[in-house]
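Novice: what follows is a predicted structure for the sequence shown.
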Amino acid sequence: MICANMAGQKEKLLVIGKSRKPRAFKNISVNHLPVVWRSNKKAWMTTAIMEEWLKDFDRRMKAENRNIILFLDNACSHPKDIQLTNIRLFFLPPN
């Protein structure tokens, strides 16, 4: 998942793979990668992964005293009723 703003600031990429510790990263901890690594059997975005990312992002925005609007598509993994303090979610209409 990619998250950026108009000023060019970018968040770490969220990458979802099938393996919690891929063989390609044999000698590397996934915590030391330049991305946020999550995994599940199908390598799909899930509501749990999305909620975790949103809550972490909200905490960081609160610490920076920033209020933002985040535009999301209408994927079923995007939580519609999550309580966030510094992020307002705006869902785009279906295609």
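Specialist: Happy to help now that I have it.
Novice: contacts and neighbour counts: CA atoms only from here.
Specialist: Will do.
Novice: distance check, the residue nearest to the spatial centre of the chain against Thr46.
Specialist: Against the mean C-alpha coordinate of the chain, by C-alpha atoms, centre = their mean, the closest residue is Trp53 at 4.0 Å. The gap separating Trp53 from Thr46 is 11 Å, by C-alpha to C-alpha, to the nearest Å.
Novice: quick one, what contacts Arg88?
Specialist: Contacts of Arg88 were listed using C-alpha atoms under 8 Å, 6 or more residues apart in numbering, and they are 67-70.
Novice: correct me if wrong, but it is in a helix.
Specialist: No. Counting by DSSP: H, G, I helix; E, B strand; the rest coil, Arg88 is not part of a helix but strand.
Novice: included below, for side-by-side comparison, is a second structure:
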Amino acid sequence: MLNRTYTLKSERQAPGFKAAKDHVTVLFCDNAVGHLIKPGLFYRASNPRAVKGKNKNLLPMFWQSNKKAWVMAALFLDWFQKCFILEVKQYLEEKGLDFKVLLIVDYAPGHPVALRFAHNEVEVVFLPLNTTSILQPLDQGVICCFKAT
């Protein structure tokens, strides 16, 4: 993570200056062999200038927005239905496998318990409390590499 904020001198001298704190949340999901599905990206703006006029469905991530760029239960369920299910179905069809899925999720506030009943063919298991950094493979490898780049 960055430990500094770079600003122009003229900005810092303005009365009432406050450095911008832009937040983004990235949601990763992969399978046991390491196939990473399209990540979810939560940002505060639904149409920022960087993607103005672009089709967000063609981006390499599933774009969602809310005021604080946090994962909320409704947004997570939306990602689950519109991204996770479709990506996993496509992957399993390519491999010639039946659609039987085990999704392991941590107990973050934005991961609703109702997820267990969101799809008949997906079994959802929640990690025990306060064990995510120890047990979750994404925390051990993928997220660490993503933050390093």
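Specialist: Noted; the coordinates are in hand. Note that the structure is a prediction, hence the values are computed from the model and not measured.
Novice: what number of residues are in the vicinity of the spatially closest residue to Val15 of the first structure that is not a sequence neighbour?
Specialist: Nearest-residue entry for Val15 of the first structure: Trp37, 5.1 Å, with adjacent residues in sequence omitted and distances by C-alpha to C-alpha, 6 or more residues apart in numbering. When neighbours are counted by other C-alpha atoms under 10 Å, Trp37 of the first structure registers 18.
Novice: cool, and Leu92 of the first structure?
Specialist: 11.
Novice: map it across to the second structure for me.
Specialist: Under the alignment (TM-score structural alignment), Leu92 of the first structure pairs with Leu127 in the second structure.
Novice: and its match, how far is that from Asp30 of the second structure?
Specialist: Taken as C-alpha to C-alpha, the span from Leu127 of the second structure to Asp30 of the second structure is 16 Å.
Novice: repeat for Phe84 of the second structure
Specialist: According to C-alpha to C-alpha, Phe84 of the second structure and Asp30 of the second structure sit 10 Å apart.
Novice: between these two, who's got more neighbours?
Specialist: Phe84 (22 against 17).
Novice: so who does that one touch?
Specialist: Contact analysis of Phe84 of the second structure by C-alpha under 8 Å, 6+ apart lists 37-38.
Novice: which secondary structure state does it sit in?
Specialist: Here Phe84 of the second structure is helix, with the state taken from three-state DSSP.
Novice: quick check on the contacts of Arg88 of the first structure: which are buried?
Specialist: Among the contacts of Arg88 of the first structure, none scores as buried (criterion: 16 or more other C-alpha atoms under 10 Å).
Novice: can you map out the helices along the first structure?
Specialist: For the first structure, the helices defined by DSSP state H cover 47-63.
Novice: Ile2 of the first structure corresponds to which position in the second structure?
Specialist: Under TM-score structural alignment, Ile2 of the first structure pairs with Phe28 in the second structure.
Novice: in this structure its match contacts Pro39, no?
Specialist: Yes. Counting by C-alpha atoms under 8 Å, Pro39 is a contact partner of Phe28 of the second structure at 5.0 Å.
Novice: for Leu115 of the second structure, give me its contacts.
Specialist: For Leu115 of the second structure, the contacting residues are 77, 124, by C-alpha under 8 Å, 6+ apart.
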